[in-house]
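1. Model the following, please.
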Amino acid sequence: MSWDEHIMLIGHTVNCFGGSIKVIGNTGSNSTREAIHATEQGFAVGMHAALHINPYYGKTSLEGLVSHFESILHMGPTIIYNVPSRTGQDIPPHVIYTVAQSANLAGIKECVGNDRVEQYTNNGLVVWSGNDDQCHDARWGHGATGVISVTSNLVPGLMRELMFGGKNPSLNAKLMPLIEWLFHEPNPIGLNTALAQLGVVRPVFRLPYVPLPLAKRVEFVNLVKEIGRENFVGEKDVQVLDDDDFILVAVMSGNEFFSNHFTGDSKLEVLIPKLGQSYGLSINIGSFVVGIHTSPMEIWGCSLS
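-> All right, here's what the predicted structure looks like:
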């Protein structure tokens, strides 16, 4: 997504749902200047908090990490996102403890593991698990507030139950094959494939993302049957899409972005078929994901990632 699309989508989400949920926009960048500019725009269109990753590819020093986050934190409520598998650099605890002096640090999305989650929660920090396969234990065994999730875009009700319904190893085990399927290839490849087969989004992929192969698409249909179609988003029957059903594009304008990825009379209606129910909001946008955010007050929001 271009930055114009990022900000347009944040504003669109705020306009549609900002009165009932907290909208959290991913305005992070490996350029501090770019992150500041995007965050200014995000708050200007009404987002309630920002999600910020550490600089990737062009990595910086630990002192540079502190300076980067301090340059952003003064702008408003912020969740720091630590995912070394994508950035190539871990954000060590002493960096978090340093920037935690800011009242605007809302918490951390932590992907290193549950030992790190517990280290932070034992020191009074709010932490969301960033790993779907570890989130149940993070929530009930290590003090996590909730999860910023990929799987929630498919089965929001079950993920809410997993986070707020009490310790539930059987439900966690039931969801694990789906979670493993989703991460067979890097996210959001599996998620976009799944949503297309559920009829929730059009089968359009922006390169370099391509759909999962046919065998995995067949496997997904079987997973839906095992878990129960009623637990998944959308109202259409799940189907196996052929290779020819998918459209791969390298360039797409903002208007094409919306027209190709949304169906139904309302651009968002088909993506939130039962918004009035208690499980909250789950949206997939093209090759990017909006996932659930859980908090002690059980407020659910949006994250562009």
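2. use CA for all of it now, contacts and neighbours both
-> Fine.
3. For Gly107, which three-state class applies?
-> Classification of Gly107 using DSSP: H, G, I helix; E, B strand; the rest coil returns strand.
4. Count the neighbours of it for me.
-> Using other C-alpha atoms under 10 Å, Gly107 has 22 other residues around it.
5. Over to the one 3 residues further on?
-> As a burial measure, Glu110 scores 24 neighbours (other C-alpha under 10 Å).
6. Alongside the first, I'd like the structure of this one:
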Amino acid sequence: MFKGSIVALITPMKVNGDICYKSLKKLVRYHIKNNTNAIVSVGTTGESATLTQKEHYNVIIKTVKYAKKKIPIIAGTGSNSTNESIELTKKLETSGISACLNVVPYYNKPTQEGMFKHFEKISKNTKLPQILYNIPQRTGSDLLPETTIKLSKIDNIIGIKEASGNLSRVNNIKSFVKKNFLLISGDDTTALDFIQLGGNALISVTANIMPNKIFKMCKFAINKNFKKARKINDKIHELNKLLFIETNPIPIKWAAKKIGLIDNNIVRLPLTTLSKKNKKILKKVLKKYYKK
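-> Have a look, this model is predicted:
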């Protein structure tokens, strides 16, 4: 269902910090026009950690509305509270989303058994497809391949976004799961290698500002035209790295504003806007791709 380029969409905000739905609509249309294969709404890049529950739900609903069924929407529904994640997932049952992206519980650092039971309970309480999300550098816990393999046997757990940066995970998981279980990279810098090793897709930060290039790179890689994919990847490699010069989504929001995709580069506290030093660095690189 989900192959190729999936954008981890930013959540645009007004100067006063409110959600800017005008810019959100513009972004959704931008990705439809540029062939992005799917949108993740309110994931890490969408600042899920600082949106209220009401905002979180509303942004997903509006994203589905703006998409008009022209592009699949994957909703970020993860939480460090199992019951909270179930509650949001149930609210979205009839929303029109195509799947949920469910992050490993953060802060409370569950064991492998705790993680298994967390995802198992969520999956039992919904018919919506579930995509696991492993990002240990943010959550403090690492969903190990053996736990992922165990979870893959649950019918509506359809894949994993692996953002550990450990490329050996692709083979470690792929060898023991059902054929249609999705392996999705969560790291722009290693995504091409991830797909070449047997991955299916990339949930991309860079795609926010370079959707067509990420779409083409992923398409070439999935079709095993690695020479053409590598050529695109080499051109954007420096940008991929610089978009993490400060905590995501600080740089990508600044870049999106710089090229005119959103009206403001506002991020919510405790995040702050890009430093003057890093603005200069990122601006210099952006000039290689954009006139503005």
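7. For Ser303 of the first structure, see how far away the counterpart of Thr52 of the second structure in the first structure is.
-> The alignment partner of Thr52 of the second structure in the first structure, by TM-score structural alignment, is Ser2. Separation of Ser2 of the first structure from Ser303 of the first structure (C-alpha to C-alpha, to the nearest Å): 16 Å.
8. try Ala50 of the first structure
-> Using C-alpha to C-alpha, we find Ala50 of the first structure at a distance of 8 Å from Ser303 of the first structure.
9. which residues do those two both contact?
-> 24-26 (C-alpha atoms under 8 Å, 6 or more residues apart in numbering).
10. Mind putting those into TSV with secondary structure and distance to Tyr81 of the first structure?
-> Output for these, formatted as TSV (DSSP: H, G, I helix; E, B strand; the rest coil; distance: C-alpha to C-alpha, whole Å):
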residue	secondary structure	distance to Tyr81 of the first structure
Ile24	strand	12
Gly25	strand	12
Asn26	strand	10
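11. which residue in the second structure lines up with Leu154 of the first structure?
-> Leu154 of the first structure maps onto Ile209 in the second structure, by TM-score structural alignment.
12. excluding its backbone neighbours, what's nearest its match?
-> Computed as C-alpha to C-alpha, 6 or more residues apart in numbering, the closest residue to Ile209 of the second structure that is not its neighbour in sequence is Ala256, at 6.1 Å.
13. Pull out the buried positions in the helix ranked longest in the second structure.
-> Scanning the second structure for the longest helix, with DSSP state H as the assignment, gives helix 226-242. Buried residues in helix 226-242 of the second structure, counted by 16 or more other C-alpha atoms under 10 Å: 226, 229-230, 232-233, 236, 239-240, 242.
14. any chance of those in CSV, with distance to Ile203 of the second structure too?
-> Formatted as CSV, the buried residues of helix 226-242 of the second structure follow (distance: C-alpha to C-alpha, whole Å):
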residue, distance to Ile203 of the second structure
Phe226, 19
Ala229, 16
Arg230, 18
Ile232, 17
Asn233, 15
Ile236, 16
Leu239, 16
Asn240, 13
Leu242, 17
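15. Among those residues, find me the one that's closest to Val59 of the second structure.
-> Of all these, Asn240 has the smallest distance to Val59 of the second structure: 26.0 Å, by C-alpha to C-alpha.
16. Could you check how far the counterpart of that closest one in the first structure is from Leu191 of the first structure?
-> Counting by TM-score structural alignment, Asn240 of the second structure corresponds to Ile179 in the first structure. Here the criterion is C-alpha to C-alpha. By it, Ile179 of the first structure lies 10 Å from Leu191 of the first structure.
17. joint contacts of these two?
-> Both Ile179 of the first structure and Leu191 are in contact with Thr151, where contact means C-alpha under 8 Å, 6+ apart.
18. ok, back up a step: what residues does the helix or strand that the longest helix of the second structure is followed by touch?
-> Per DSSP states H and E, helix 226-242 of the second structure leads on to helix 250-258 as the next helix or strand towards the C-terminus. Defining contact as C-alpha under 8 Å, 6+ apart, one finds that helix 250-258 of the second structure is touched by 10, 12, 205-206, 208-209, 242-245, 262-267, 271-274, 282-283, 286, 292.
19. switch the cut-off to 7 Å
-> 10, 209, 243-245, 262-265, 267, 273-274 (C-alpha atoms under 7 Å, 6 or more residues apart in numbering).
20. Equivalent analysis for stretch 135-145 of the first structure, please.
-> Contacting residues not belonging to stretch 135-145 of the first structure are listed as 114, 117-118, 121, 126-129, 146-147, 162-163, 167, 172, 294-296 [C-alpha under 7 Å, 6+ apart].
21. can we see that at 8 Å?
-> 114-115, 117-118, 121-122, 126-129, 146-147, 162-163, 166-169, 172, 294-296.
22. Neighbour count for Ser2 and Ser303 of the first structure, which is higher?
-> Neighbours per residue, other C-alpha under 10 Å: of Ser2 of the first structure and Ser303, the larger number sits with Ser303, 24 against 10.
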